[in-house]
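>>> pasting a predicted model and its sequence here:
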Amino acid sequence: MSKTTLIELPPSETELPYDDGVPMESARHKAQMDLLIDALIPWLSHREDGFVGGNMFVYYSLAQVRNKDFKGPDFFIVLGVPKGERKSWVVWEEGKAPDVVIELLSDSTAATDKNEKKLIYQNQMRVPEYFWYDPFNPDDWAGFSIQQRVYQPL
């Protein structure tokens, strides 16, 4: 008699939480996110691939799912993937992480966005380009590009 080995598959987009019920920090943050997304929709309409999203969870590891450590960039774009609506971005289903992430800073998120999230985007997701911007303080912005696996300022 042979033993049957069950292979546990990772959860799919439909099985994962996609909303934490927390709105954007302010109306200005929401407007900024919408502006970023809306500005790229016409550009994407001329491409055969790509996805642009904002304020939605990005899943990059099973440990993250187990720990319920949900990360939701304020804005991101991914090229080289089929067009279509998603509830969340699931890296193991899509085959890649975002190409660009932008975080909109606020008093309550700035430290996390500049440190913890920056390291996650660099080390776990390997997002090629990461930016932050404070809609209430236009002098507080920065951009980074991965060079030899480490973000370098632009």
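Structure's in. What do you need? Residues are numbered from 1 along each chain as shown.

>>> going by C-alpha atoms from here, please, whenever you check contacts or count neighbours.
Will do.

>>> buried stuff in the longest helix belonging to the chain?
As assigned by DSSP state H, the longest helix anywhere in the chain is helix 27-45. Under the neighbour-count criterion of 16 or more other Cα atoms under 10 Å, helix 27-45 has 29-30, 32-33, 36-37, 44 buried.

>>> ok, now stretch 91-111?
91-92, 96-106, 110.

>>> out of the residues you listed, which are inside helices?
91-92, 110.

>>> I'd like the next helix or strand past the longest helix of the chain.
strand 51-53 (DSSP states H and E).

>>> what packs against that following strand?
On a contact count with 3 or more Cα pairs under 8 Å, 6 or more residues apart in numbering; DSSP states H and E, strand 51-53 meets helix 27-45, strand 75-78.

>>> okay, pairing it with this:
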Amino acid sequence: MAEFSVPLMPTDQPEMPSGELWSDEPPLESDLHRDHINRLLRLLKWHWRDRTDYYASGNLTIYYNPKQLKSRDFRGPDFFVVLGAENRSRNSWVVWEERDQYPHVIIELLSESTATVDRGLKKQLYQDLFQTPHYFWFDPYTLELAGFELVQGQYQALSPNDQGHLWCESLGLFVGIEDRSLWFFTAAGDRVLLPEEAAAQQAQAAAQRAETERQRADRAEAQRAEAEAQVAQLLAQLQQQQQGEQGFEHP
């Protein structure tokens, strides 16, 4: 297993945290990177709005070695999901305080300054130490998308489907590109909606139902009016016939 942190010198004393550690992440590379992270978080949280058994975050430090806090060679992933975790707010993810749980899914957004590390050292770290079942990287500028699944301790590249999407078994969703952005897609191929998109879709569906009901009511009213007109016509004909018969009997 590759070593990814610098050991403390024998004279150093391990710095154990006195409380919850704060994230120590550098600023994001660009607005585009931040927008992608926020979108992925909003998509998953809305899609899993009825679930409480996971934790998802982005650009948040993962502390994984309580004896080597001084040597944080690897910062937090751009986006990660831990399954079977308490869904609550955190300042960081501290592995030894979270039942030694590591992320089940990690997505890194490539940039000129991070691409080499994301494709190399971080991939090795997530495979060997984190043992993260699914790892993806995406370049928001070149649209390079790659995904890997941990098989017997080694990452195997995921094969895209006909739409170019990569299946993530941990999420039960596809990861794919639409309109130059990274999205989640259901097993049926439908793009996961943002909350405002879902609200707009629901409002449109409600409006369509209301319009359908209005048209049904209009048709029912038209049929009622037509039936009443036919009845009135028949009554008029009957009355006219009766008057004719009376006139014939009494000249």
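Ah, there it is. Note that the structure is predicted; figures quoted are calculated from it, not measured.

>>> residue range for the longest helix of the first structure in the second structure?
The aligned range for helix 27-45 of the first structure in the second structure is 31-49, by TM-score structural alignment.

>>> translate W141 of the first structure into the numbering of the second structure.
So W141 of the first structure corresponds to L145, using TM-score structural alignment.

>>> pretty sure its match sits against A157.
No. With contact defined as Cα atoms under 8 Å, L145 of the second structure does not count as touching A157 (11.1 Å).

>>> more neighbours: which of these two?
Taking other Cα atoms under 10 Å, L145 of the second structure and A157 do not tie; L145 has more neighbours (20 against 16).

>>> which residues of the first structure does the host helix or strand of A203 of the second structure align to?
A203 of the second structure is part of helix 195-249 when elements are defined by DSSP H and E. Following TM-score structural alignment, helix 195-249 of the second structure has no partner segment in the first structure.

>>> counting contacts, what elements does that helix pack onto?
Right, helix 195-249 of the second structure is packed against helix 31-47 by 3+ Cα pairs under 8 Å, 6+ apart.

>>> roughly how far out does the helix it packs on sit from the chain middle?
Relative to the centre of its chain, helix 31-47 of the second structure is centred 8 Å away, using Cα atoms, centre = their mean, to the nearest Å.

>>> contacting residues around that helix?
The contact list for helix 31-47 of the second structure, computed with Cα atoms under 8 Å, 6 or more residues apart in numbering, reads 28, 56-58, 78-79, 109, 140, 181-184, 192-195.

>>> between those residues, which is nearest G19 of the second structure?
Of all those, G19 of the second structure sits closest to S57, with 19.8 Å by Cα to Cα.

>>> G76 of the second structure should be in a helix, yeah?
No. Secondary structure of G76 of the second structure (DSSP: H, G, I helix; E, B strand; the rest coil): coil, not part of a helix.

>>> the first structure: which residue goes with that one?
Under TM-score structural alignment, G76 of the second structure pairs with G72 in the first structure.

>>> show me the contacts for the nearest residue to its match once chain neighbours are set aside.
Leaving aside its chain neighbours, G72 of the first structure sits nearest to F57 (4.1 Å; criterion: Cα to Cα, 6 or more residues apart in numbering). Counting by Cα under 8 Å, 6+ apart, F57 of the first structure touches 18-19, 70-73, 88-89.

>>> could you dump the buried residues of stretch 91-111 of the first structure to TSV with distance to P10 of the first structure?
Shown next, in TSV, are the buried residues of stretch 91-111 of the first structure (distance: Cα to Cα, whole Å):
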residue	distance to P10 of the first structure
V91	11
W92	8
K96	15
A97	16
P98	19
D99	23
V100	25
V101	24
I102	27
E103	27
L104	30
L105	32
S106	33
A110	32
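
>>> strands - which of those land there?
If you go by DSSP state E, the buried residues of stretch 91-111 of the first structure have 100-104 in strands.

>>> wait, which of the residues you listed is closest to Q64 of the first structure?
Nearest to Q64 of the first structure among these, with distances taken as Cα to Cα, is V101, at 18.3 Å.

>>> counterpart of the closest one over in the second structure?
In the second structure, V101 of the first structure lands on I106 (TM-score structural alignment).

>>> counting by contacts, list what the strand ranked longest in the first structure packs against.
When the first structure is parsed with DSSP E, its longest strand is strand 137-147. Here strand 137-147 of the first structure touches strand 129-134, strand 150-153, going by 3+ Cα pairs under 8 Å, 6+ apart.

>>> need the residues that contact that strand.
122, 126-134, 151-154.

>>> and the angle for that strand with strand 100-104?
Here strand 137-147 of the first structure points in a direction 150 degrees away from that of strand 100-104 (axes from the mean of the first three to the mean of the last three Cα atoms, to 10 degrees).
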